[in-house]
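J.: Fold the stuff below for me.
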Amino acid sequence: MNVTTVQQRNTDGLSVSIVVYWPDAELLARTLASLATATSELRRERPDLAIEVCLVDNGGGESAPISMDLLKGQGVCCSVLSGHGNVGYGRGHNLAIGHAASGYHLVLNPDIDLDPTSLVEALTFFEQHPEVGLLTPRIGDENGGLQYLCRRYPTLFDLFVRGFLPYGVQRHFRRRLARYEMRDVINERDVVWDPPIVSGCFMLFRTDLLKRLAGFDPRYFLYFEDYDLSLRAHDITRVAYVPGVRVLHHGGGASRKGWAHIKMFAASAFKFFNRFGWKWL
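T.: This is a model prediction of the structure:
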């Protein structure tokens, strides 16, 4: 495994890991640019805070021109991990988490745009609520709507309906899906305490707690690693949905990415339910 370090390594503060595999160059550039803006705002509030960003290249990173110049311009320590092959989403993040020596660690997707004040709001919330170890933000879509990515514990039927049925058919199960997606409590205003499952596209942890959990379970190659980590996090800390922390998500579901993703989704679902218990209907 090759480690390319761009600036002196972080010893405190905030660390960020982003795992890429044949990344979309435009989306990744937007993510890094928004992260640079958010770190700039954070530095205005906390000029002495050390910030480190680790890009984990699971393959294909050389196919897209990846520039961290905007981040380096904010004094952010930047590094690239490469040469380890496609080890999967969770194991990729674990490579960076193992090196983290920060107070907080952000697991971030390469298809997320951060609001300029998102990191300021997040760290302020953590300081006001020392009982919280994992924070999930208000996640919006490209049309300005709210993505309901907090979850109650799923049944196999919920996953099938949401992931694989056409939208026209899904409307017949609207009430059921609304409950699974916590639409009765997730909104633009209210902090929601202890949602059972939160999305892996943006998971901000206290690093010491994340290390106690040993990061993601490496048995998941892709999908359900965030479900698993969310449920385990509740054993040692509180989890909060904080709508004042705002991001935009460009991601899509497994069924829209082809048969290879459907197979990985099914394999990970089997591991998840085997571990935490099967619920059919």
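
J.: can we go C-alpha only for contacts and neighbour counts from here?
T.: Noted.

J.: From the chain's centroid, how far away is the longest strand seen in the chain?
T.: In the chain, assigned by DSSP state E, the strand with the most residues is strand 238-249. Averaging C-alpha positions (C-alpha atoms, centre = their mean, to the nearest Å) puts strand 238-249 11 Å from its chain's average.

J.: Over to stretch 132-149?
T.: For stretch 132-149, the distance to the chain centre is 10 Å (C-alpha atoms, centre = their mean).

J.: Do me a favour and get the end-to-end distance for that stretch?
T.: Using C-alpha to C-alpha, to the nearest Å, the end-to-end distance of stretch 132-149 comes to 19 Å.

J.: Tell me where the stretch 101-250 of the chain has strands.
T.: Per DSSP state E, counting those that start in this stretch, the stretch 101-250 of the chain carries strands over the ranges 104-108, 112-114, 132-140, 192-193, 202-206, 238-249.

J.: can you list these in CSV and add distance to residue 54 and mean neighbour count?
T.: CSV is the format used below for the strands of the stretch 101-250 of the chain (distance: least, C-alpha to C-alpha, whole Å; neighbours: other C-alpha atoms under 10 Å):
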stretch, distance to residue 54, mean neighbour count
strand 104-108, 10, 23
strand 112-114, 15, 25
strand 132-140, 20, 24
strand 192-193, 29, 15
strand 202-206, 15, 22
strand 238-249, 19, 21
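
J.: this one next, for a side-by-side:
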Amino acid sequence: MPKIAIIILNWNQPQLTISTIESFLKIKHQNFSCQIVVVDNGSTDNSILKIKKFIHSLEIGNWKLEIIQNKENLGYSGGNNLGIKYALKNNFDYVLVANNDIRVNPNFLQILINEIKINPKQILAPKIYFEKGYEFHKNRYKSSELGKVIWAMGGKIDWGNVYGSNIAIDNVDHGQFDNNLQTPDFISGCCLLAPANLFKTIGLFDEKYYLYLEDIDLSVRASKSGYTLKIIPNSIIWHINSGTAIAASNIQDYFITRNRLLFAYKYAPLKTKLAIFRESIKHLLFGRPWQKIGVRDYYLSKFGQGSWV
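T.: I've put the predicted structure just below:
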């Protein structure tokens, strides 16, 4: 029977994490076993106590739950890597990386597992909706459409500018994308299922990124190693969106500016690298404060958490 490790990263958001765990405990599954691995990323509140108290109060049947506690915040990449290392050490067959701000359809994981058994050399993702009321532009939709607005069906990379964007974002789902699926360039780290062998083959998330673009980097490495990226549209989850990442622009200015440079110089064509270099000089001279710091840190090879505190 295949074993699935479900990795959920928590940082100072115990209630969100608990809600996500509750959602996973309702999933229906046959012919595979699951273990939820909560990685606490150096929380400074009472997250661990609350999550442990919640777990101890559960009637969880055949489910197993593990908590890994970091002493410091290792970012999205480093935190999830601890969970992945746990899965590899304990001989799990598949790894599901999941945000702590999602709600899942009870059959979503069974559908993904059925698909990955057909071809294990894949990274799969469900169709991801905005959670009802958390849409970017909720005023443009009818009330009956809320909760059916697409957040992502994979993503595309604009190689000319080195930006990633979610496929079908902000569209109300009427099934119009299901039969004409675009092949994604990347799978969002919001929720992805991969065989454990993937990480043995290409390595883990690159911890230089810390936050933002590490999922795109992983997807590119996987594709280069012969893995298929695929969206399974009848597997569905909902994303609260910005539950984990701080919405303030400073953190995005810093990490996206720095990490775009890191990603571009690793993978982009020469013409794009030259354009990104020119843009970085403009940011250094005229950009917002955290953009300037991001550019500086890239050229000083100051990665990971870098100057962000």
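
J.: quick one on the thing from earlier: helix or strand next in line after the longest strand of structure 1, which one?
T.: Using DSSP states H and E, the helix or strand that follows strand 238-249 of structure 1 in sequence is helix 259-276.

J.: residue range for that following helix in structure 2?
T.: Helix 259-276 of structure 1 corresponds to residues 250-267 in structure 2, going by TM-score structural alignment.

J.: buried sites along that stretch?
T.: By 16 or more other C-alpha atoms under 10 Å, the buried positions in stretch 250-267 of structure 2 come out as 251-265.

J.: Superpose on structure 1 and give me the mean offset of it.
T.: Its aligned residues in structure 1 lie a mean 1.5 Å from stretch 250-267 of structure 2 after superposition (mean C-alpha distance after the TM-score superposition for structure 1).

J.: Return the residues in contact with the residue most central in space within structure 2.
T.: Nearest residue to the geometric centre of structure 2 (C-alpha atoms, centre = their mean): residue 189, 1.6 Å. By C-alpha atoms under 8 Å, 6 or more residues apart in numbering, residue 189 of structure 2 lies in contact with 97-99, 215.

J.: How about residue 232 of structure 2?
T.: Contacts of residue 232 of structure 2 by C-alpha under 8 Å, 6+ apart are 111-112, 124-127.

J.: sorry, back to before: for the strands of the stretch 101-250 of structure 1, which one sits closest to residue 218 of structure 1?
T.: Residue 218 of structure 1 lies closest to strand 104-108 among these, at 15.2 Å (C-alpha to C-alpha).

J.: Residue 185 of structure 2 corresponds to which position in structure 1?
T.: Residue 185 of structure 2 maps onto residue 196 of structure 1 when the alignment is built from TM-score structural alignment.

J.: Tell me the spacing between the closest residue to its match other than its chain neighbours and residue 257 of structure 1.
T.: Counting by C-alpha to C-alpha, 6 or more residues apart in numbering, residue 152 is the residue found nearest to residue 196 of structure 1 once chain neighbours are left out, at 5.5 Å. Per C-alpha to C-alpha, residue 152 of structure 1 is found 24 Å from residue 257 of structure 1.

J.: quick one: which of these two has more around it?
T.: Ranked by neighbour count (other C-alpha atoms under 10 Å), residue 152 of structure 1 and residue 257 place residue 152 first, with 15 against 10.

J.: my guess is that one contacts residue 183, does it?
T.: No. The pair residue 152 of structure 1 / residue 183 is not scored as a contact, 10.3 Å apart, by C-alpha atoms under 8 Å.

J.: Dump the contacts of residue 189 of structure 2 into a markdown table; add distance to residue 11 of structure 2 as well.
T.: Putting these into a markdown table (distance: C-alpha to C-alpha, whole Å) gives the following:
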| residue | distance to residue 11 of structure 2 |
| --- | --- |
| 97 | 15 |
| 98 | 14 |
| 99 | 11 |
| 215 | 19 |
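
J.: which of those residues lies closest to residue 20 of structure 2?
T.: Checking those against residue 20 of structure 2 by C-alpha to C-alpha gives residue 99 as the nearest, at 8.3 Å.

J.: which residue lines up with the closest one in structure 1?
T.: Residue 99 of structure 2 maps onto residue 109 in structure 1, by TM-score structural alignment.

J.: Please determine how far the residue lying closest to its match once chain neighbours are set aside is located from residue 213 of structure 1.
T.: Closest residue to residue 109 of structure 1 apart from its sequence neighbours, by C-alpha to C-alpha, 6+ apart: residue 201 at 4.8 Å. Taking C-alpha to C-alpha as the criterion, residue 201 of structure 1 is separated from residue 213 of structure 1 by 18 Å.

J.: So which of those two has more stuff around it?
T.: residue 201 (23 against 15).

J.: who touches that one in this structure?
T.: 107-109, 112, 249.

J.: The same query, at a cut-off of 10 Å, please.
T.: 18, 106-112, 136-137, 139, 149, 226, 247, 249-251 (C-alpha atoms under 10 Å, 6 or more residues apart in numbering).

J.: same check, this time on residue 214 of structure 2
T.: By C-alpha under 10 Å, 6+ apart, the contact set of residue 214 of structure 2 is 76-77, 188-189, 204-208, 220, 259, 263.

J.: returning to that earlier point: export the strands of the stretch 101-250 of structure 1 to a markdown table and tack on distance to residue 70 of structure 1?
T.: Compiled in a markdown table, those are given as follows (distance: least, C-alpha to C-alpha, whole Å):
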| stretch | distance to residue 70 of structure 1 |
| --- | --- |
| strand 104-108 | 17 |
| strand 112-114 | 14 |
| strand 132-140 | 24 |
| strand 192-193 | 34 |
| strand 202-206 | 21 |
| strand 238-249 | 19 |
